[in-house]
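# could you work out the structure for the sequence below:
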Amino acid sequence: MVEAGDPGVELDEDGLPKRTGTWLSASAHIITVVIGSGVLSLGWAIAQLGWIAGPAALLVFAFIIWFTSMLLVECNKSPDPITGKRNYCYMDVIKANLGGVKVKVCGIAQYVVLVAATIGYTVTAGISMVTVGNTSCLHRYGHDAGCHRSNTPYMIIFGCIELILSQIPNFHQLSFLSTLAAIMSFAYSFIAVALSITKVAEGGNHVETSLGGVRVGIDVTLEEKVWQLLVALGNIAFAYGFSIVLDTIKSGPSKIKEMKKATSVAISVTTIFYVLCGVTGYAAFGNKISGNLLTGFELDRLFWLANVANVCVVVHLIGAYQILAQPVFQFVEKKCAEKWPESGFIKATYQIPIPMSGNYDVNLFRVVWRSIYVIIASLVAIILPFFNDLLGLIGAAVFWPLTVFLPVEMYIKHKKIPRFSFTCFCYEALSLFCLIITLVAAAASVRGLIVSVKGS
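Here you go, the predicted structure:
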């Protein structure tokens, strides 16, 4: 923590440490945040939509997110884009520009998404872990050895790891996990693309693809086609979901321009990568592609590389889980401390000596609450271990409220656009269109989860 009075420290106009970021560093940070496990579902999403609608959907989502990101950047400093006060997170921007009930809407949406994502990460990690086990068994004992196992024990193992890591009291002590998670996400994403390209280049697999994706009456029924198409839109929304990097650019008259440039570059690079990953995945496996791209290489000669990628997925998700769960932990702990300030159970800490590591501060409430959270998240994941439907639901939940509705509403108010003007109508029409996409994708994902639970 740097205080405003500390000598030798450069400060910004708000008295806090000076920002030194450039458009290049900011764009690199955004790309790191965006590329994650959602990329593994894009081949399946392309298969549901086909060669034309699939890449087109990726481009449309990219454009919408780019456009609303530009609006958000304009509202980043308030009340004036050049001299306004500094905002540190998305919630600060909402509070500064909108206030009132929309701040609560933002908060609820953010925490719901964080909780849902930790459940989704548990499912994804379990799939990757069981894939490594199945693949190793198949190549050791043969294809008739009955190697396909349940995901449940692996999700329990993942939950136990998170149970331990969740007891780290300070979020900033997890910075190493964030860095490691970013490295792992790039690693498995590039490996997935490389494996798909290799499979296509080898030929001989005779996969079937089509302009319209999976074929009605051959691969799926008409009803299944419609529902899976909508789930695919939710999966694409999940892949593009990210928190805009706010106020990392150094101050100056060109700051807004630099942040727009950083966001544009990041979204362009990510979109190229996503289209490449989705298209190569669909080309490699065709209409029979699995929901998670990395589960399709069990019988390939490069299975060991796929195993490396799946291990990278698990390591990435171990860190990513904590990055998402820690704000939830701290929010509940803060609210409970404010409500029961005299409670010894909530406030008291005890020191436990750890050899060669000093003393570890234990708070009983923190231990109990965080343990309950991880256990419940793991149980829900075990009950709903359905990768694409779960990602579709999370993507739909975050897309409209956080990515479209709030930035649009902020920009209209920030620029004082008349409510019944043509410009306002266009912005609201975009928001309504995205709301419809969100609702139908969410409905399809919920329906898919229900059908999957009944059939399991």
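# C-alpha only now, for contacts and for neighbours.
Noted.
# which of the three states applies to Phe190?
Of the three states, Phe190 takes helix under DSSP: H, G, I helix; E, B strand; the rest coil.
# and it, how many neighbours?
15 (other C-alpha atoms under 10 Å).
# mind checking how far it is from Asn310?
12 Å (C-alpha to C-alpha, to the nearest Å).
# what sits against the nearest residue to Gly395 once chain neighbours are set aside?
Leaving aside its chain neighbours, Gly395 sits nearest to Phe238 (3.6 Å; criterion: C-alpha to C-alpha, 6 or more residues apart in numbering). Phe238 sits next to 38, 391-392, 394-396, 398-399 when contact means C-alpha atoms under 8 Å, 6 or more residues apart in numbering.
# kindly report the same for Phe399.
Phe399 is in contact with 237-238, 241, 434, 438, counting by C-alpha under 8 Å, 6+ apart.
# for it, helix, strand, or coil?
Criterion first, three-state DSSP; result for Phe399: helix.
# excluding chain neighbours, what is closest to Tyr111?
That would be Val328: by C-alpha to C-alpha, 6+ apart, it lies 6.7 Å from Tyr111.
# count of neighbours near that neighbour?
19.
# which residues of the stretch 351-456 of the chain fall in helices?
Along the stretch 351-456 of the chain, counting by DSSP state H, counting those that start in this stretch, helices occupy 364-383, 387-398, 406-414, 422-455.
# let's see this one next to it:
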Amino acid sequence: MASAAETTGADARTRHLMLRTRSGKRDVVAPMEVSVEAGNAGEAACLDDDGRPRRTGTFWTASAHIITAVIGSGVLSLAWAIAQLGWVAGPTVMLLFAFVIYYTSTLLAECYRTGDPATGKRNYTYMDAVRANLGGAKVTFCGVIQYANLVGVAIGYTIASSISMRAIRRSDCFHKNGHADPCRSSSNPYMILFGAVQIMFSQIPDFDQIWWLSIVAAFMSFTYSGIGLSLGIAQTISNGGIQGSLTGISIGAGVSSTQKIWRSLQAFGDIAFAYSFSNILIEIQDTIKAPPPSEAKVMKNATRLSVATTTVFYMLCGCMGYAAFGDAAPDNLLTGFGFYEPFWLLDIANVAIVVHLVGAYQVFCQPIFAFVERWASRRWPDSAFIARELRVGPFALSVFRLTWRSAFVCLTTVVAMLLPFFGNVVGFLGAVSFWPLTVYFPVEMYIAQRRVPRRSAMWVSLKTLSAACLVVSIAAAVGSIADVIDALKVYRPFSG
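You can find the predicted model right below:
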């Protein structure tokens, strides 16, 4: 029998890790004793404070995830956006969006843990954060907006990838046959090819396992952005001067005053979409290894680096594209054939876009995949159809995951084939998601968590920011919808 001293020593070496599961609407909390003498110290070292496998994310992997999400295909529409607004309003609006998104992202990062920033309860998803801080109907509203937006982004990226793949074929055709040849081709086969690749990569189970894909995608984004910037500079030099005007595209031949208004509003949506990543910020933060420093501090630093980096790229690419083409700037700088030569460089840029979008699609879809799979696990906890897995490298194969994720990819691919309007879709997605996910929920959660006094200077400032961004979001959505309606008048489904 152990002595009292031995028993006390053993108790001192015992940790209680809390494993949280969901059962209906109640949390079931099961204590798990981990004793050195029981031989479980190694197991404890592999677990975080919530009993889950220890997170391994760092400042650099978080930055890679953000850059992969932010420097997406939206950068290619910025020259068109600046063309609608002009040299004064275009760069100014871009800087304002960068500041707002950085600031509200720092507020959102504070909401990853409820209570103490280092030891409080973790919120694994954006919806969990809203549930912990706001609750009620706002949780449902957040879920509908967030997941609808993520589905929309998946559709938009499928469209963008097919446009880039088709641009490679057209670029080679123009080089061979001359610019007078229409070089027509359908984008549908390319969407199907992109979907097939996504079915394969979607079998990677979660964010922690796709860090390498995000790093490759982030490198690709710098590659095609750099090529677009270089070609814009070369075209500007070739023109002998800077194109464009202070007020943007002129009213006249082909552009009515109403169209000028709609396009200017859509430009706001394009810029908002180009900076969009708040809807997956909490999910990215949940990959960061435990403090010190706190996950919020690491996430803020990663956000600062990522937003600063992307803003420099956006300003350079957008402004140089407008300087090169003026009012004629295409809605996609590398696939709208403002440039024709060197064709091989355009091919490299478009290959980089496609590779980037493969990774970006997974970054944005992982929260959807995780949400459905958590729900299914709670609903049928003993089902081998859901739980049984076969691990092959980074892939985790199960019948349920293969079936459900493949069905999701097929659905987004079919919808993309129905609506291949890159610029219109980009503007609408950015407009619809900007206010609720980027501004409203971060502001409201921060006020609730920090108990900001009502009608205090901070409270008034945050509410004013939210109201102003709501007006911008509504205006941008209206402009994008008007443009989509115009495009639908002349388009036949599956004819892209």
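# secondary structure element for the residue nearest to Tyr111 of the first structure?
helix 303-339 (DSSP states H and E).
# can you confirm Ala145 of the first structure is in a helix?
No: using three-state DSSP, the secondary structure at Ala145 of the first structure is coil, not a helix.
# how about Phe425 of the first structure, what's its partner in the second structure?
Correspondence of Phe425 of the first structure to the second structure, assessed by TM-score structural alignment: Val460.
# I'd like to know how far that match sits from Pro420 of the second structure.
Distance from Val460 of the second structure to Pro420 of the second structure, by C-alpha to C-alpha: 42 Å.
# these two: who's more crowded?
Neighbours of Val460 of the second structure and Pro420, each counted by other C-alpha under 10 Å, are more numerous for Pro420; the result is 26 against 14.
# neighbours of the alignment partner in the second structure of Ser196 of the first structure, how many?
Counting by TM-score structural alignment, Ser196 of the first structure lines up with Gly232 in the second structure. Using other C-alpha under 10 Å, the number of residues around Gly232 of the second structure comes to 26.
# wouldn't Gly232 of the second structure be in contact with Met320 here?
Yes: the criterion here is C-alpha atoms under 8 Å, and Gly232 of the second structure meets it with Met320 at 5.2 Å.
# so what's Ser73 of the second structure closest to, chain neighbours aside?
Closest residue to Ser73 of the second structure apart from its sequence neighbours, by C-alpha to C-alpha, 6+ apart: Ala160 at 6.8 Å.
# in what helix or strand does the counterpart of the one you found in the first structure lie?
With TM-score structural alignment as the criterion, Ala160 of the second structure lines up with Thr124 in the first structure. Element membership for Thr124 of the first structure, per DSSP H and E: helix 101-141.
# what angle sits between that helix and helix 387-398?
Relative orientation of helix 101-141 of the first structure versus helix 387-398 (axes from the mean of the first three to the mean of the last three C-alpha atoms, to 10 degrees): 170 degrees.
# immediately after helix 101-141 of the first structure, which helix or strand?
Helix 101-141 of the first structure is succeeded, C-terminally, by helix 152-165 (DSSP H and E).
# ok, back up a step: run a quick neighbour tally on the residue nearest to Ser73 of the second structure.
Ala160 of the second structure has 28 neighbours, counted by other C-alpha under 10 Å.
# next up, the contacts around the residue nearest the centre of the first structure.
Closest to where the C-alpha atoms of the first structure average out (C-alpha atoms, centre = their mean) is Gly241, at 5.6 Å. Contacts for Gly241 of the first structure (C-alpha under 8 Å, 6+ apart) come out as 34, 395, 398-399, 403.
# closest one to Glu202 of the first structure out of these, please.
Val34 (30.7 Å; C-alpha to C-alpha).
# quick one: map Glu223 of the first structure onto the second structure.
So, by TM-score structural alignment, Glu223 of the first structure is matched to Thr258.
# closest one to Val451 of the first structure out of the contacts of Gly241 of the first structure, please.
Gly395 (19.2 Å).
# can you count the residues close to the closest one?
Gly395 of the first structure has 30 neighbouring residues, counting by other C-alpha under 10 Å.
# how close does it sit to Ile318 of the first structure?
Distance from Gly395 of the first structure to Ile318 of the first structure, by C-alpha to C-alpha: 20 Å.
# cool, Ile244 of the first structure as well?
Taken as C-alpha to C-alpha, the span from Ile244 of the first structure to Ile318 of the first structure is 22 Å.
# those two - which one has more neighbours?
Neighbours were counted for Ile244 of the first structure and for Ile318 using other C-alpha under 10 Å; Ile318 has more, 24 against 19.
# what's the match for the more buried one in the second structure?
With TM-score structural alignment as the criterion, the equivalent of Ile318 of the first structure in the second structure is Val358.
# Lys413 of the first structure contacts Ala96, doesn't it?
No: Lys413 of the first structure is beyond contact range of Ala96, at 11.0 Å (criterion: C-alpha under 8 Å).
# what about these two, which has more around it?
For Lys413 of the first structure versus Ala96, neighbours defined as other C-alpha under 10 Å are more numerous around Ala96 (19 against 14).
# helix or strand: which one has that one?
Using DSSP H and E, the element containing Ala96 of the first structure is helix 90-97.
# what about that helix, how far off from the second structure?
Here the mean offset of helix 90-97 of the first structure against the second structure after fitting is 2.9 Å, by mean C-alpha distance after the TM-score superposition for the first structure.
# what's that helix packed up against?
helix 101-141, helix 406-414 (3 or more C-alpha pairs under 8 Å, 6 or more residues apart in numbering; DSSP states H and E).
# distance from the chain centre to the longest one, please.
Between the centre of helix 101-141 of the first structure and the centre of its chain there are 9 Å (C-alpha atoms, centre = their mean, to the nearest Å).
# to what extent does that helix diverge from the second structure after superposition?
Looks like 1.2 Å for helix 101-141 of the first structure (mean C-alpha distance after the TM-score superposition for the first structure).
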